[in-house]
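> got a structure for you, letters missing:
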């Protein structure tokens, strides 16, 4: 359970950094409390997409992973972010990623920040 909370906090922080740095990734809301709740819900949704969909996509892209020396991971991360944006829209969460290029940059930022947060935050293995 602790690991789930750590991953959600890391995802929320990573998403917040991407939203802050990239004007085409937006999170809107009436007030700060509502925005924070939406950010946590989007982080949970993003985590769910990464747990359920990403392994299947990675398995299907193994040949491309080898061929591109791992650069296809940027495309996979971008697709996961765009899927999260689409699902957020369906769930009435005010989170939107505009364009594939923005999704690639956002995925890169989220990967770096999430990795750093997971290094800093404790987990069940400690």
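Cool, the structure landed. Note that the structure is a prediction, hence the values are computed from the model and not measured.
> contacts and neighbour counts: CA atoms only from here.
Noted.
> from what I see, residue 103 and residue 83 are in contact.
No: counting by Cα atoms under 8 Å, residue 103 sits too far from residue 83 to count as a contact (10.0 Å).
> what sits in contact with each of the two?
By Cα atoms under 8 Å, 6 or more residues apart in numbering, residue 103 and residue 83 have no common neighbours.
> more crowded one of those two?
When neighbours are counted by other Cα atoms under 10 Å, residue 103 and residue 83 differ, and residue 103 comes out ahead with 25 against 17.
> skipping adjacent residues, who's closest to the more buried one in space?
Leaving aside its chain neighbours, residue 103 sits nearest to residue 78 (4.6 Å; criterion: Cα to Cα, 6 or more residues apart in numbering).
> take a look at this one as well, against the first:
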């Protein structure tokens, strides 16, 4: 249930960012949900492989190359989904950074309080 809620929150973040950012467009709510699912799948499968193969660049840049990997994931999602368009690398980079911030904020609302 929590995974489904996280996907819906990510879709909400995608819709909000597509309305705010120039260069990013999503055609509807269903497309935003599909974008959230595809990004989750790409983050599970492709992102660890990209991080592994670009580990020297990531180490040299003190981890900043991860932002480039995130932008590549967004561009890959753009090529896989018809209802989601990103105009270029810089739009994808900015979108991925803001999406990470939005997701962190929204997911923090889901945290359950632990009682001692």
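Now that the structure is in, tell me what you want to look at. In this text, all values refer to a predicted model and were calculated from it rather than measured experimentally.
> and the TM-score between them?
The TM-score (TM-score structural alignment, normalised by the length of the second structure) is 0.88; 114 aligned residues with a Cα RMSD of 1.8 Å.
> now which residue in the second structure aligns to the residue nearest to residue 103 of the first structure?
By TM-score structural alignment, residue 78 of the first structure lines up with residue 71 in the second structure.
> show me the contacts for that match.
89, 92-93, 95-96.
> how about residue 82 of the first structure?
97, 100, 103.
> coming back round to it: give me the three-state assignment for the match of residue 78 of the first structure.
Following DSSP: H, G, I helix; E, B strand; the rest coil, the label given to residue 71 of the second structure is helix.
> likewise residue 25 of the second structure?
Assigned by three-state DSSP, the conformation of residue 25 of the second structure is strand.
> map it onto the first structure.
Counting by TM-score structural alignment, the partner of residue 25 of the second structure is residue 26.
> and that match, how far from residue 19 of the first structure?
Residue 26 of the first structure sits 6 Å away from residue 19 of the first structure when distances are taken as Cα to Cα, to the nearest Å.
> neighbour count winner among those two?
For residue 26 of the first structure versus residue 19, neighbours defined as other Cα under 10 Å are more numerous around residue 19 (21 against 16).
> which residues of the first structure fall in helices?
With DSSP state H, the ranges of helices along the first structure come out as 2-21, 32-52, 54-60, 62-67, 72-90, 100-120.
> mind putting those helices in JSON lines, distance to residue 126 of the first structure included?
JSON lines is the format used below for the helices of the first structure (distance: least, Cα to Cα, whole Å):
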{"stretch": "helix 2-21", "distance to residue 126 of the first structure": "11"}
{"stretch": "helix 32-52", "distance to residue 126 of the first structure": "22"}
{"stretch": "helix 54-60", "distance to residue 126 of the first structure": "25"}
{"stretch": "helix 62-67", "distance to residue 126 of the first structure": "31"}
{"stretch": "helix 72-90", "distance to residue 126 of the first structure": "28"}
{"stretch": "helix 100-120", "distance to residue 126 of the first structure": "11"}
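> residue 85 of the first structure touches residue 95, doesn't it?
Yes: shown here, residue 85 of the first structure and residue 95 form a contact pair, counting by Cα under 8 Å, at 6.0 Å.
> if you count what's nearby, which of the two comes out ahead?
residue 85 (24 against 21).
> mean distance between stretch 5-20 of the first structure and the second structure after superposition?
Aligned to the second structure and superposed, stretch 5-20 of the first structure gives a mean residue distance of 1.9 Å (mean Cα distance after the TM-score superposition for the first structure).
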